[in-house]
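Peer 1: quick one, fold the following:
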Amino acid sequence: MTTKMTSRKILAPQRTGPCLCLRKNFKRIIISSVVFVTMVTLIILSSTDRIPKLTWQTTSASDRSCLSVTQRRMLAESIMEVQRNIAFLAGTNSTVDSKWAMQLESIASQLDLRLRSRQHQSALLPDMEPKNKQGNGLSHVCHEVYFGRKYDKPFNQHGMEIQKCDYAPPLSDVITVILPAQRWSNQRIKKVLTKLCNLYRVPVIVLAHSSTTFTTSLPNVQVALIESDTGDGKALNSIISTVGTPFTMIGHSLVTFSNQSSIERLVRVIDDLPHVQVATGAFRDEEGHWSHGCLQQKMLNYRAKFKYGYYYSKYECMYCDMSLGPFVTTTDLLRRVKFRENLTGTILYVDWFTRVRNAGVLGMACPDVMFFVKTTTDLTKQDWGTYAKAWELQTITDHHGVTFQYQCGEVGLTCESPFDIIGSFLLPPCCLEIVTKEIEFLVDFLEENNMEYELRDGTVLGATKFGSYLPWDFDVDIFINCKDKDKLLREGEKYVRTKNCTLEIKKSYYFVVHCKYFFYEFMCHNEISNRFLPKEYQSHPTSIYYSGRWIKVIANPGLFSRNNIGFNDLRHAQHWRHLVKNKNAEDRGAYKNPGSWKPCSRPGFHACLDQYPGDGNLPFVEL
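Peer 2: Next comes the predicted model:
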């Protein structure tokens, strides 16, 4: 069976198995479930009543009832992503992320093409009457009409045309333009102002260095002098408090202004799509390099990664997590999510977009709007370092694929008191590196001295789940054969001192190596577990690939973990010392509710344990 796919699809999944043909009733049940989940989410979290609309790829008209295996898997993953986000927030007073509603509606539109026909378009057709009322009040700008693809052949510089109307206020009452020009030359300031004011009669505020000699007699232009020791963020926050219009444009990095930089278009996008509060355009630098400027961001486990591109679109604009060019936003949002006062330059805006996205607000980049900027932004390791410190990140991969690494001390992280850290957070990578090297250091000693040993308890649980140290543990459990105890105590004490560690004898069979941050518990037994292996394998103890090398563990680590932890041992929970003991939990094993986390002490922080699913190891390593 073959299926005709339309040329406009964003994705073109290949057939990897039989086509699943869904009956109409079953499809409608799925759609009803998606809508129900959306409504329940909004009711439970009760933060907003604005539900975004978006379309995604659908099957062609000739194949409406069939979904390929690839498409089904994509839909399932999208639903599960929303489900995971809802699951750990359900029952709390939290922010509804606009992206969830957008994803759910896009899933519904894939299952029923009729939903697509109900979506509003970005412009009217010539025979359509405008609707000047929006869900959030009057339109702030006049509507556009699309006159067709032949309207301005062959260059198509026109087609979507703004119409005159009597319902929109003057643009001067709608938007204020702020130009952060502290490091601009007088000539550049003059050029941008002249071009801008020739096109738009709107209030403009120029942030200029206090030593500037620039003056202007242009109407509606205010020059605010900024001292050299005042950060860009602090200067912007101060001046935004004086803005009297509902929208603000931050015109950073501009070198000129033209009629291709349509302010009305960006205001209209925010007007028409209530879940969108930031709109930007493409940008072109002085070398002629063009970029749509739409970036996606993911921040997890002390790492951040930026990708150039988009997953969703509407109104011929891309949904973005951030952009590196000039942008329009609501003045209210700028006052609610302030710029970080100690940051300066482009990284200031990267940081602001990150906090806007964390607040559940969406932005869009409309590539038909083109700004002219000084240079295409390439941030250095030093630039990213200020961002890494602000967000406590050890690794940043930028949108060019370049990765920057930072040490714990450079970004304000510490490995002091691992036990306190794991109450809410994953251990930072630098701490995992320390404990891994110390495990290797001790294992080297044991193996060089032909001592029988094996990892046990929580350490073998980490080895089973992750092939590494469990990132919410704080000690290490090692069992040895008691016949090697005297040698370990005699030779081991001198050995561990070379790493500034100490060896303490707790009991005749129990001793502890204390290092700077972590400690290592040794228990001796008259036998170790290799006796449970078939006789022919007892001389070859079981090893597991652990952080890049083979290390000996209990004979059957999976069986040990299942019997030691009990039900659902592969699911996750905080270290047992951070949980209240419960008789029911003890009867069932080690944990009452495996697969769930305690609420984080810093809600929303990227290293919070409750940011992760309670099951699976890949979410902790993928980004």
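Peer 1: alpha carbons only for contacts and neighbour counts from here, please
Peer 2: Noted.
Peer 1: tell me where the stretch 51-200 of the chain has strands.
Peer 2: For the stretch 51-200 of the chain, the strands defined by DSSP state E, counting those that start in this stretch cover 66-67, 133-134, 137-138, 144-146, 160-162, 175-180.
Peer 1: how about those in JSON lines, adding distance to residue 498 and mean neighbour count?
Peer 2: Listed next are the strands of the stretch 51-200 of the chain as JSON lines, based on distance: least, C-alpha to C-alpha, whole Å; neighbours: other C-alpha atoms under 10 Å:
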{"stretch": "strand 66-67", "distance to residue 498": "63", "mean neighbour count": "20"}
{"stretch": "strand 133-134", "distance to residue 498": "72", "mean neighbour count": "12"}
{"stretch": "strand 137-138", "distance to residue 498": "71", "mean neighbour count": "12"}
{"stretch": "strand 144-146", "distance to residue 498": "75", "mean neighbour count": "19"}
{"stretch": "strand 160-162", "distance to residue 498": "74", "mean neighbour count": "16"}
{"stretch": "strand 175-180", "distance to residue 498": "55", "mean neighbour count": "24"}
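Peer 1: to compare against the first, here's the next sequence to fold:
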Amino acid sequence: MGRPCAGQSLAVPLKSTKDDARQVNRGKTVVVLWSVVGAAVLTTLWTLASTANYPTDPRIKQAATRPSKEPCLSQDMRRRLAASLTRLQRDIKSQPGMSEQGGRWWRELGKVAAQLDPRLHRETLRPATLVCPEHYDGTKFIVERCTGTPPLAKLVSVVVPARGWHPSRVSQVVRGLNTGHNLTIILILSNDDPPPDTNKSVLVLRYDDTVSDGKALHEALANVNTSFVFLGDSLAYFSWQHSSLQRLLRVLDRLGGEGVAGGSYRDEQGQWRHGCLQRSLTNYHATFLSGYQHSAQECMYCDDVLGPVLTSTRLLQHVPFSHALSGPALYRDWHTRVTQAGYLTLACPDVMFFLQEEPIMDTTDWKIYATQWSLQSVHSYDDEQYSFTCSEVGIRCSDLRKKITWYLVPPCCREAIMGGITILDNFAQEKGLSYELHHGSLLGAVKLGAFLPWDFDQDIYYNCKDRRTWETLDDFLKTKNTGCHMRMSTARQLVLQCTTFFVDMVCRKPLTGHTLPLPYRNVTTWVEYGKRRVSVMANPGNAIRDQIGPENLRHAQHWRVPGRPDPGAWRPCQTPATQSCLDHHPADGSLTFSHPPVCLP
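Peer 2: Model (predicted):
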């Protein structure tokens, strides 16, 4: 951009060095601003069209209360777009002598970024009305004296899931919660647990082991008559000095009264953590990372909070706990659905809860979560990796042709489909035969180095002169107990038919190796395809350009999908909340289709 501006300055009469510098800077500013505005306009039109009726601002709950059937962008993609617009905002503001028009563009970009990612909202937070405000006196935060705010007991109830807790722990938590405040406490106990040792009245609900944690919580919440609920999961002690529910209530109040607010935690061994997690669900993989990207009110915006939380009763009615789940997977599932419903979650590190032990999930816990969300792998917040088979998490590989209309093929199903190429490659090596991937399979090899996750079959060419030998593949299949068989389709086409997939085998005379320069013809071109060495057409990149046509590197759904859009776009997903939706992924590029996905900042 500097070169054209310099050229323009040479075309005008010479001025002082300062004038030249100012003109160059103005030129740079104009070019940058117009580039920014063009990008912003295009991004806005595409994004807002794609996110119609999809709630992102937690204060607009009339939209959030009805299920959205409109196409939407995934949370990850919205956040990436918002981050890009925020960077452009910074570029505009950094330009010297920004004009009034530039300031308007800067503000508009902020509004668009906030629509995409409400954690970036620039508007002034509303004053607290439910609890007294606070101010910073230069050394610490001071809660101001005020009148007109209701007693905390009129605003907040407490639900403590305490089945199996030691009686002294239960009594200690209840006494701590009731110190100075007459809160309604609903205690969930097992049938065999003794009553808590406390002078305060506590509503005790008892359930045997056949009732899930989620169902017990749901029934307990039906007894709540306040606008907010504190969920005291995992507590070992409660201290109002360190665990200020008023502080969390003030945070939610200033955001509009909706959302989830949690705090940090300290376990009995003294370890402290802020408990704020970021989460990504994509391509049958979940990543949980400890940390934050944005903050407000000295609190971290999170996708998940590991410790106890304060939330609104209305949110719990809109996003109830799953009746089928128990243990820590119940809370990971709930937080996932809270985020997808458009609510904000914050963790305030100054509010410290006392837990018995750090909340850690093992393989069993993650398997429950993975089954709930059809995931095959999880990168946990404690940096552990977990992998699950199709059968372990209830994924079936049947009817893939229907699945690819909206969704990615699961990795385990892709691996099963790759079994066909392995069979053919083993047979070809044993018989001294040649073959080449072509069309959809070759396209996947070139673009992704793997099977296209929106395809359902494989495609190879074999040399027509070798047809009789290839027809003996059926005997090979029987000896290897593959469960597959050969099918004669046409005079030129054979089909390797298996339970969940098939391979189309079309004869070509000759294969393309003869087009290579003479010194290279004795070695077939091959690629790494799903971590296998597989033969391809002589010049695979040129072959797919001719076979597929213009924009072949942009992604397009299978030609059998009805109403498929042109390359570079996906058909709107049938169920937008599903992590495997094709339209949650870019329609160009390869990194997000790796497994686990590679996400660049």
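Peer 1: can you tell me the SS state at residue 230 of structure 2?
Peer 2: strand (DSSP: H, G, I helix; E, B strand; the rest coil).
Peer 1: OK, contacts around residue 291 of structure 2?
Peer 2: For residue 291 of structure 2, the contact set (C-alpha atoms under 8 Å, 6 or more residues apart in numbering) comprises 276, 277, 278, 302.
Peer 1: residue in structure 1 paired with the third one?
Peer 2: When the structures are aligned by TM-score structural alignment, the residue of structure 1 matched to residue 278 of structure 2 is residue 296.
Peer 1: wasn't its match part of a helix?
Peer 2: No: when classified by three-state DSSP, residue 296 of structure 1 is found to be strand rather than part of a helix.
Peer 1: separation between it and residue 403 of structure 1?
Peer 2: The gap separating residue 296 of structure 1 from residue 403 of structure 1 is 16 Å, by C-alpha to C-alpha, to the nearest Å.
Peer 1: look at the two and report which has more neighbours.
Peer 2: residue 296 (17 against 13; other C-alpha atoms under 10 Å).
Peer 1: the strands of the stretch 51-200 of structure 1: which one's closest to residue 527 of structure 1?
Peer 2: When these are compared by C-alpha to C-alpha, strand 66-67 sits nearest residue 527 of structure 1, at 57.5 Å.
Peer 1: whereabouts in structure 2 does that closest one align?
Peer 2: Alignment note (TM-score structural alignment): strand 66-67 of structure 1 is unmatched in structure 2.
Peer 1: out of the strands of the stretch 51-200 of structure 1, flag the one nearest residue 443 of structure 1.
Peer 2: If you check each of the strands of the stretch 51-200 of structure 1 against residue 443 of structure 1 by C-alpha to C-alpha, strand 66-67 wins as the nearest, at 52.5 Å.
Peer 1: go ahead and measure how far the closest one is from the middle of the chain.
Peer 2: Distance of strand 66-67 of structure 1 from the chain centroid (C-alpha atoms, centre = their mean, to the nearest Å) equals 31 Å.
Peer 1: with stretch 352-366 of structure 2 instead?
Peer 2: On C-alpha atoms, centre = their mean, the centre of stretch 352-366 of structure 2 falls 22 Å from the chain's centre.
Peer 1: quick check: end-to-end length of that stretch?
Peer 2: Terminal residues of stretch 352-366 of structure 2 lie 26 Å apart, using C-alpha to C-alpha.
Peer 1: likewise for stretch 62-80 of structure 2?
Peer 2: Per C-alpha to C-alpha, the first residue of stretch 62-80 of structure 2 is 26 Å away from its last.
Peer 1: what's the answer for stretch 163-170 of structure 1, then?
Peer 2: Length of stretch 163-170 of structure 1, first residue to last, C-alpha to C-alpha: 14 Å.
Peer 1: stretch 490-498 of structure 2 too?
Peer 2: Stretch 490-498 of structure 2: ends 18 Å apart by C-alpha to C-alpha.
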